[in-house]
Structures are given as C-alpha cells and as structure tokens.
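>>> predicted model follows, preceded by the sequence.
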Amino acid sequence: MMGAVKTRTANHFIGLKGVSAPEIKGILDRADFWENHPDKVTNRLKGTFVSNLFFENSTRTRFSFEMAEKRLGAEVLNFSAAESSVQKGESIYDTVRTLESMGIDAGVIRLKPVGLLAELAEKISVPLINAGDGNNEHPTQALLDLYTMRSHFGELKGLTVSIIGDILHSRVARSNLWALREMGATVKFCAPANMQAPELSAYAPYVSMEEALQADVVMMLRVQLERHEKGMISSAEEYRAKYGLTMNRLEQMPAHAIIMHPAPVNRNVELDDELVEHARSKIFTQIHNGVPIRMAVIERTLS
C-alpha cells in the first residue's frame, strides 16, 4: 500500500519519504481519472465513515479533504480541536481512539506535535491520513504540487524545482523534496540562514535567490508572519526585498517557468499581488488539483 506504515490492520498514509516512484505515479494517474470523471459525486465509498481530525486549524485543507470525501460518497464527520474535549485536557490519542471506537473507517489528521502521528499509527487500527504534522510532512500537498507540475510539463523527470522561504519549519518543502527526487526532478532550496534546515542540504543545495530563479518551477513558501515577533524576520518589507518573488524577479525567470505556492499567500510579502493570479501562476490550479489528489489518496488508503 502506497506510503503506508503497516501496523496491526491499518494502512496509514503518513508521509512520502521512502514512497516509490511507481506508487507516486499510481496516485497521480488515479487523480487524473477523478479529475476527468463525469460525475461530481460517486458511490465509490458509500457506507464509509471518514473523520477529519484537525487539531491544528486549516480551513482550506479541511474543505479540500471534505470535498474529496463527499465526492467519493463517504459520510463525513468533522472534528475541530477548538470545539472539543482536547481543550479540556483530553489527549489527542484518547480523542482519536474514541472516534475509532465509535466506528469510523479512516481518519484524516492534522496536528502540530512532531513525531506524534507516527506514535498514533502504532496504536490506532483504522487508517490515518496525514493532513500535515508539525514540520515533518504534508504528503497530499506535495502530491497535488507534483500533479500540477506533471499536468503542465508532461513529466516530472528532469525538472528543476526551487523552493524558497522558511525551509526549517516547512512540511511542504520536505514532502516535495522526497517525492520530487524520487520522480527524477532536481530540487534547490533558498532561505535566510536562520530558516535553513541543515540536515536537508545533503538532498538539495541552498542557493542564492538569483540562482533559485533559474528553474522550471519557482515555489514560494508561506512566511509565518508571527515569526517576526520571535525575531526570525526583521520585517515583512525586508523579507520581500530579499526573498520575495517580485515583478522584477519574474523577469529573471526563464520564460517557460511557472510560479507555485501552497497558499494561503501573504500578498506583497512572499509574492507580489500582481503575481498571485498571473498567467504563469499555478496557485489556484494547485488548490483545484487538491480535490482529485485527495480522492485518490483516500480511496487507495481504504481499498
């Protein structure tokens, strides 16, 4: 089972590190099937109960998963930590175990603590799908990114992808790194010194902003503006000046290169406002592609 950690009876989907190229291609191909499916809603997972377990807020990712689940015909239970007993001190494990006991067939889970998802996978029997865990991985985001690139360029092998921004805290950068390398693409990183993850330099070199622009795909990462309070960035304006994709920098990119961003975008910080919906931007295409990708992942995890 793709990207699965087999524990007890479950096939969890918790990351892309170590997932083979044929498995990734299978997911992308199945997403293509669902994108072109004539019926918006199918009975593929009729009678299946899927819970979205979001212990960290993300309206966009949860809506994308919910759309995917409903298009597959599943019954959806949405769970938000802000409205739950987790706020009263109940552990994340107890909450997931409780829903498992009630009879859910799978859980889509998003949480902040690093390493906790792998621990849960050892103890929970129903399949868990990673919707973002700490700064570890965000596998469905990377898959929709790869799907967007493949749809545009025809294939992934041979592409050069630059990922620019806060690599240190980015689960998107990590999942993209593992998957893109497996599919034969080259990855370059560009980040301020205090936002670099040194352990990843063996897999992708850190380059200057000028060199990063020389790529087939320029992927900007969202800046967590709250890090400004902790001194990681001096100001949004200075970050844009040094690491933002501006209209001037667009002119330095190859004519065929595309712009990507996991969204939501801080307009005029990591990306100039005019570039968000520019002809070369794939940001809203990425969001669109999230639904068929997540349909493919949910279906395959439960099959």
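Good, I have the coordinates. Numbers count the residues shown, from 1 in each chain.

>>> drop to CA atoms for contacts and neighbour counts, all remaining ones
Fine.

>>> give me the helices and strands touching whichever strand or helix holds Val187, please.
Using DSSP states H and E, Val187 sits within strand 186-190. In terms of contacts (3 or more Cα pairs under 8 Å, 6 or more residues apart in numbering; DSSP states H and E), strand 186-190 is packed against strand 160-164, helix 171-182, helix 209-212.

>>> how about TSV for those, with mean neighbour count added?
Below are the helices and strands packed on strand 186-190 laid out as TSV (neighbours: other Cα atoms under 10 Å):
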stretch	mean neighbour count
strand 160-164	26
helix 171-182	23
helix 209-212	18
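
>>> circling back: what's the strand holding Val187 in contact with?
If you take Cα atoms under 8 Å, 6 or more residues apart in numbering as the criterion, strand 186-190 is touched by 158-165, 167, 177, 180-181, 203-209, 212.

>>> and it, how far out from the chain's middle?
Counting by Cα atoms, centre = their mean, to the nearest Å, strand 186-190 is centred 17 Å from the centre of its parent chain.

>>> do the same with stretch 259-278
17 Å.

>>> next: stretch 256-275.
Using Cα atoms, centre = their mean, the offset of stretch 256-275 from its chain centre is 16 Å.

>>> ends of it, how far apart?
15 Å (Cα to Cα, to the nearest Å).

>>> let's bring in a second model and compare:
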Amino acid sequence: MTVAQVKQRSLLGLKELDGEEIAAILDRAAYWEAQPEKVQAAKPGKFVANMFFENSTRTRFSFEVAEKRLGTEVLNFSAAVSSVQKGESIYDTVRTLESMGIDAGVIRLKPIGVLADVASRIRVPLINAGDGNNEHPTQALLDLYTMRKQFGALKGLRVAIVGDILHSRVARSNLWGLTKLGVRVVFCAPDNMRAPDLDAPYVTIDEALRADVIMMLRVQLERHESGMISSAEEYRAQYGLTAERAARIGAHAIIMHPAPVNRNVEIDDELVEHPQSRIFAQMANGVPIRMAVVERALS
C-alpha cells in the first residue's frame, strides 16, 4: 500500500477531512444501520488491532462490535497488560503489530502529537479512537449522524457545546466536523475551561439553552484537585443541565452527551433518558459509524 493510500484510508481527525468525505461516511453508516443481518462479513480475512494505550470501555467495545459485524478478525491490545508498561514505546508496539500482518489499527492514546508521528511511519491505515486533548473523530461522526437522523439535514442547525472545552477532544472534532457541514457552533464554559485556539463564540448558559442541540461535556471531577472547579455542586449550579434548565429548551431540541455521564453534575439524573435525550441513541449510532470507518480503512 502506498503512503498516499494509507493516508487516504486513515482517520486521524476531522480537521483534515472535507465536508464531502464526512457526508460520505455518514451515508455509509446509514447503509450499515439499515442492514437486517447483524454480521455481514464484508471484510472476511482482514485483521484489525484495537490498540488502547488509554482506557475506554465503551469506545473499544463499540469498535469491536463494528469490526465483528464486518466479519474481520479482531485483536484486542491493552497497554495495562502489555510490554508498554515495561518501557516499550507506542511506536514499537504498533510497528510490531504491523509486522505481524494487521490490515488496520484502531488506536487510543494520551500523549498529544504521538499519533501523527506514528501514522507517518506506519504502512497500515490507523483510526484515531481519541488522542490526548486533540481529536476524537468517530465520536464527532456519531454525534453528527445522531443530529442528521433527528433533523434530516445539518446545515443551518445551531449546536451549543457546554463544559470543559479546553481539555475536550470531543469539542474539537465536533467543531471542525459540524462547521464543514454548515452548522453554527457556540461554546459555553467557565473562563478557565475556554480554549483560545478554537474559533467559536462563547455564550451564557441561558443562550446555550436556545440551541437546536445542547451537548453537555463530561467534567473530569479530578480537576477539583487542581482547583479548576470548586465543587461538583457549584459546577452543576452554574453550568449543569438541571431539570429546571431543561424545561426551557425548545420542544424540537435534543440533549446530547459523549458519555460516560457524571449524573447530577453536568446533567441531572432524570434527564439522561428524557424524551429529548439522545445519549443512548448516540451510543447505538457509534456502531454503524465505526463500521463505515473501519470498512473505509480496509477498502
């Protein structure tokens, strides 16, 4: 496979994709969702390695279900029980699996910048399952897919993303993906959780509630220790989607969250499965999206 082919089939982020490519992935996901048989065996004999150097139960299981539905052979690799703990580099691990003959790799890691470096030196397509505070492209794609299913079209929608924008790879991927499809994105965040590198206006929580989509981000409660948030109760009072605030959103609007949810912090417990919530629908939509992305990597 040429370097150009590897790059074309990889998915490192939405920042580098154009609107047509994003729409094509959403269309292919719709095709896979419509299939009556769970296992299609579209890619038999292909080996895909899930390389998780950072924990994530939901994302890994979602990829694994998607890969098995495509009929691929799945290798699961967890850094917690690997030689990476003994000092082997991430590059060496990926290179080792490449040498064993994998056809594509799904990779999740904490350090920023490592993924792009590894991808430039590896000759199999890589799919970003979350890297540092940089991007989480398949999460954004399943978010876009969820919105498109709800509203029919994305262009002209207004999406408010609320929470810790500064540390959020979900906010970044969503901003870049949504903007390319004609969506107006606004942020709402405490002053010390704003990202100066991202080009979107900040609004108050009351203004955010007027959006078509209110997307709440997970708050890292360990940021208490650094003093970034004073308390979970204080965060909920100022920026949480409380039942009182949810009563003010439009009848057509939907509530989203990348999960896992800190119930009664960024969103009240009773709203997680509210009629306007799409949180579990997002999780379901992750499977056809990841089928489309894995298929693209193997095509």
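Everything's here; your move. As the structure is a prediction and not an experimental result, all values here were calculated from the model.

>>> helices of structure 1, residue ranges please.
For structure 1, the helices defined by DSSP state H occupy 21-35, 59-71, 92-102, 116-123, 139-153, 171-182, 209-212, 236-243, 247-250, 273-276, 283-302.

>>> could you dump those helices to a markdown table with distance to Leu77 of structure 1?
Formatted as a markdown table, the helices of structure 1 follow (distance: least, Cα to Cα, whole Å):
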| stretch | distance to Leu77 of structure 1 |
| --- | --- |
| helix 21-35 | 22 |
| helix 59-71 | 9 |
| helix 92-102 | 10 |
| helix 116-123 | 19 |
| helix 139-153 | 20 |
| helix 171-182 | 25 |
| helix 209-212 | 42 |
| helix 236-243 | 38 |
| helix 247-250 | 43 |
| helix 273-276 | 33 |
| helix 283-302 | 14 |
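
>>> what's the closest of these to Ile129 of structure 1?
Taking Cα to Cα, helix 283-302 is the member of the helices of structure 1 nearest to Ile129 of structure 1, at 7.7 Å.

>>> what's the average distance of the closest one to structure 2?
Compared with structure 2 after the fit, helix 283-302 of structure 1 shows a mean deviation of 0.4 Å (mean Cα distance after the TM-score superposition for structure 1).

>>> what range in structure 2 matches that helix?
Helix 283-302 of structure 1 corresponds to residues 279-298 in structure 2, going by TM-score structural alignment.

>>> pull the residues that contact the matching stretch.
Residues from elsewhere that reach stretch 279-298 of structure 2 (Cα under 8 Å, 6+ apart): 9-11, 25-26, 28-30, 32-33, 43, 46, 62-63, 65-67, 69-70, 103-104, 125-127, 138-139, 141-143, 145-146, 255-259, 272-273.

>>> buried ones in it?
279, 282-283, 285-298 (16 or more other Cα atoms under 10 Å).

>>> leaving out the residues flanking it, which one is nearest to Gln85 of structure 2?
Leaving aside its chain neighbours, Gln85 of structure 2 sits nearest to Ala79 (6.7 Å; criterion: Cα to Cα, 6 or more residues apart in numbering).

>>> which position in structure 1 pairs with the one you found?
Aligning on TM-score structural alignment places Ala79 of structure 2 opposite Ala81 in structure 1.

>>> hang on, the residue nearest to Gln85 of structure 2 packs against Ser56?
No - applying Cα atoms under 8 Å, one finds Ala79 of structure 2 not in contact with Ser56, separated by 11.6 Å.

>>> of the two, who's got more company?
Here Ala79 of structure 2 and Ser56 are compared on neighbour count by other Cα atoms under 10 Å; more neighbours surround Ala79, at 17 against 13.

>>> among the helices and strands packed on strand 186-190 of structure 1, which is nearest Met220 of structure 1?
For Met220 of structure 1, the closest of those is strand 160-164, at 5.0 Å, according to Cα to Cα.

>>> so the closest one corresponds to what in structure 2?
The aligned range for strand 160-164 of structure 1 in structure 2 is 158-162, by TM-score structural alignment.

>>> tell me the contacts of Ser234 of structure 1?
Ser234 of structure 1 touches His228, counting by Cα under 8 Å, 6+ apart.

>>> what's Ala197 of structure 1 aligned with over in structure 2?
Alignment note: Ala197 of structure 1 maps to Ala195 in structure 2; criterion TM-score structural alignment.

>>> can you pull the contacts of its match?
By Cα under 8 Å, 6+ apart, the contact list for Ala195 of structure 2 reads 165-167.

>>> okay then, goodbye and thanks.
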